[in-house]
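Asker: quick one, structure for this:
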Amino acid sequence: MYTVLVIDDSASMRRIIKDMINGIDEFEVIAEAVDAYDAREKIKEYEPDLVTIDINMPKMNGVTFLRNLMRLHPMPAVVISGESVRGNDIFDDGAVGFISKPESGEPMSSFAARIKENLLNLTFLLKRYTQKKPNPMKTVTSAKAKEIDRKIHPDEVIPSFPARLGGSKVIAIGSSTGGVESLLRVFNGLTNDLPPILITQHIPYGFSKSFADRLNNSSKLTVHEATDGMILEKGHAYLAPGNMHLTIEKCSAGYRTKLLDTVKVSHHRPSVDVLFRSVNNVVGSGAMAVMMTGMGDDGSIAMKELHDNGAYTIAQNEESCVVFGMPAKAIQKGAVKDIVHLNDIAQYIIDFSKGKIR
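Answerer: Here you go, the predicted structure:
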């Protein structure tokens, strides 16, 4: 059963949508919200699998809320609105579906059919999203569950065997909360002649492919959702797929991707620590590591190893971060050479690739 949060300022429309969704096998409306701020609290409380969003709402319009949702808490969202003219635009903002509200004189059965068709077409995505989604409503009781929930050190997934001599240049980027929009801004400023770029962004399972496509469309680089065994190429970037660690290994052609379906590290899979340690093991001092906005401390352990091994490391500054957690932890550990504003990160990457900075 997939749970749904219905967001609409109209009580009658919420009731109509709720009844129609509850009439679909596999779907249940778990809560309703009257505006974006109410929705924010309901998402925290109920952790729904899907939200439906109206565009015309008080306090904050649905488009702004959708953009904020994709930036801070990416999850499946379907827009249900009378503004059909925005049908194409909302997909660029991160929606996975659009359903137009009934026009004057249109039978409700037609509206119900549109809702049913749209939601049933999304079950493949929802299955992927919910497959590994944690359920905060359940209390962890079993020893096995407690073991999975404990904080795993990167040593338990990938041993540290740092390369002392720098290999061919590789750039590794780690980010979490706020990273989606921040990465889009960085990639918009990059050129297509850079060394391979590897990215670990904490993103839910099922969303990494669409985010890789968004990065690709906003950049001169060719951006892929990483698959196992991809040869790293100049002018290309590789995004860790949701729910898989991204690492690299040496091969006859240089470097290639290696995905690991193992336990979470620092409560995350993909983990920045796993990516950074892999890059340190394989590339060593030839690498550049970039720590961007995010909550928690993922990446700080391996970034310190990169820094101590002679790699060039930078962190996003507090002013330009949505959450100054991951960069702050890396700075506190002495893992960062330069602290950089978001607007300048692209130029630092370009300068590193040309040998202007180390």
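Asker: could you use CA atoms for every contact and neighbour count after this?
Answerer: Fine.
Asker: can you map out the strands along the stretch 201-350 of the chain?
Answerer: Using DSSP state E, counting those that start in this stretch, the strands of the stretch 201-350 of the chain run over 222-225, 236-239, 245-251, 254-260, 287-291, 312-316, 338-340.
Asker: give me whichever of those is most buried.
Answerer: When those are scored by mean count of other Cα atoms under 10 Å, the highest mean neighbour count falls to strand 287-291 (a mean of 28).
Asker: helices or strands up against that strand?
Answerer: Strand 287-291 makes packing contacts with strand 170-175, helix 272-282, helix 300-308, strand 312-316, helix 326-332 when contacts are defined by 3 or more Cα pairs under 8 Å, 6 or more residues apart in numbering; DSSP states H and E.
Asker: any chance of these in JSON lines, with distance to Q131 too?
Answerer: Putting these into JSON lines (distance: least, Cα to Cα, whole Å) gives the following:
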{"stretch": "strand 170-175", "distance to Q131": "23"}
{"stretch": "helix 272-282", "distance to Q131": "22"}
{"stretch": "helix 300-308", "distance to Q131": "28"}
{"stretch": "strand 312-316", "distance to Q131": "32"}
{"stretch": "helix 326-332", "distance to Q131": "27"}
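Asker: would you do the same for the sequence below? I want to compare the two.
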Amino acid sequence: MSKVRVLVIDDSASVRQTLVSILSADPDIEVIGVASDPFVAARRIQEEIPDVITLDVEMPRMDGITFLRKLMSQRPIPVVMCSSLTEAGSETLMQALDAGAVDVILKPRIGAADFLAEQADRICDVVKAAAKARLGARRSARSSTDPAQKLTADAMLPPPRPRAMAHTTEMVACLGASTGGTEALRTVLEVLPANAPGIIVVQHMPESFTAAFAKRLNTLCEVEVKEAQDGDPVLRGHVLIAPGDRHMMLERRGARYHVSVRTGPPVSRHRPSVDVLFRSAARAAGANAMGVIMTGMGDDGARGLLEMKEAGAVTVAQDEASSIVFGMPKEAIGRGAAQKVLALEQIAREIMAVDAAR
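Answerer: Prediction:
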């Protein structure tokens, strides 16, 4: 397998050095160059086209968002944005995702090099996922090796009992996504009507970014969207998004559902984890739940979706043609977890159809 060739663009010499060190340590990644600003980067791209670019937002002469838009209009290349851990930075990164960035790496304004070093595994995973992204028509693919041994949802809660819950009057839809999921979730949620069933979402996303993501979706959707807080009820017409760096689980009190937001070890190398959400739905809701696994690299959610299916839930996987990265859905399909495989544009309609059939 050929290595993922990366160009690092950042005006901070220490950040460039740290990213080069992290990425070069991965045997599947090769750093082909660095640039201190977009103008230097543009000249470097003319010499050799990278598979992935890591791009800082705040740079001299031209900001990262402007460069990203120019790049996507002229020579689309998968881009991972890198910016500070601030609320304003999160809003800016939402613009970056709209402009075509595949994913984000967040860093603090102080001690960025040390922070990035602590996030080495995630950074390498994000870059390798970006290399598999489908830009425009989104049709390119790389093979990838399975990640190292990782924790399962057993780390957070025990397995469900198959078909432990009969149908009731309310349905809850659980959606899980990773790379490319911000765009995919917006496509689904913005067409749902205000009377849609309660929806809970795990999107692999760094801490302090999910609030801005939820706030922005709320301005686009008829349903109410918010970052989940521990104890929030799951209500019709409302969407709860798991906060970054916290697991979210569905729990039941009598005939009502609410969410539990907790810390804990990364599961399937993620926190929040789709496997944790899906297992909790299998345990708490059973046949009253619907599980949807969407675009993303790796296998987080595949086990959980199968557990939901075995508990009587309706299960759906996004199809390859509409997935930016067909990793998580492919794994779920391969395990027999998905009852239906649907294009992204069909998922919202399916959610409403399942709800109407109850």
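Asker: what's the most buried one of the helices and strands packed on strand 287-291 of the first structure?
Answerer: Comparing those by mean neighbour count (mean count of other Cα under 10 Å), helix 272-282 ranks first with a mean of 29.
Asker: specify, as a residue range, where that helix falls in the second structure.
Answerer: On the second structure, the counterpart of helix 272-282 of the first structure by TM-score structural alignment is residues 274-284.
Asker: average offset of the matching stretch relative to the first structure?
Answerer: Stretch 274-284 of the second structure: mean distance to aligned residues in the first structure after superposition is 0.4 Å, counting by mean Cα distance after the TM-score superposition for the first structure.
Asker: all strands of the stretch 51-200 of the first structure, in order?
Answerer: Secondary structure of the stretch 51-200 of the first structure (DSSP E, counting those that start in this stretch): strands located at 77-81, 97-100, 170-175, 197-201.
Asker: residues making contact with the match of helix 272-282 of the first structure?
Answerer: With Cα atoms under 8 Å, 6 or more residues apart in numbering as the test, stretch 274-284 of the second structure has contacts from 152-153, 156-157, 159-161, 164-165, 174, 176-177, 202-203, 247-252, 267-268, 289, 291, 300-305, 307-309, 311, 313.
Asker: and for stretch 40-50 of the second structure?
Answerer: Here stretch 40-50 of the second structure has contacts from 5-7, 9, 32-35, 77, using Cα under 8 Å, 6+ apart.
Asker: hmm, 10 Å instead?
Answerer: Residues from elsewhere that reach stretch 40-50 of the second structure, judged by Cα atoms under 10 Å, 6 or more residues apart in numbering: 4-10, 30-35, 38-39, 53, 55, 67, 71, 75, 77-78, 131.
Asker: dump the strands of the stretch 51-200 of the first structure into JSON lines; add distance to T191 of the first structure as well.
Answerer: Shown next, in JSON lines, are the strands of the stretch 51-200 of the first structure (distance: least, Cα to Cα, whole Å):
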{"stretch": "strand 77-81", "distance to T191 of the first structure": "32"}
{"stretch": "strand 97-100", "distance to T191 of the first structure": "33"}
{"stretch": "strand 170-175", "distance to T191 of the first structure": "13"}
{"stretch": "strand 197-201", "distance to T191 of the first structure": "12"}
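Asker: tell me which of these sits most buried.
Answerer: Ranked by mean neighbour count, the strands of the stretch 51-200 of the first structure are led by strand 197-201 with a mean of 27 (mean count of other Cα under 10 Å).
Asker: so how far does it sit from its counterpart in the second structure?
Answerer: Superposing on the second structure and averaging over aligned pairs (mean Cα distance after the TM-score superposition for the first structure), strand 197-201 of the first structure comes out at 0.5 Å.
Asker: now do the contacts for G189 of the first structure.
Answerer: Residues near G189 of the first structure by Cα under 10 Å, 6+ apart: 218-220, 343-347, 349-350.
Asker: right, and L185 of the second structure touches I200 too?
Answerer: No - with contact defined as Cα atoms under 10 Å, L185 of the second structure does not reach I200; the gap is 11.3 Å.
Asker: what do the two both touch?
Answerer: Shared contacts of L185 of the second structure and I200 (Cα under 10 Å, 6+ apart): 175-176.
Asker: apart from its chain neighbours, what residue comes closest to the most centrally placed residue in the second structure?
Answerer: In the second structure, the C-alpha nearest the mean C-alpha coordinate belongs to S178, at 2.2 Å (Cα atoms, centre = their mean). Nearest residue to S178 of the second structure, sequence neighbours excluded (Cα to Cα, 6 or more residues apart in numbering): G296, at 4.2 Å.
Asker: thanks a lot, see you next time.
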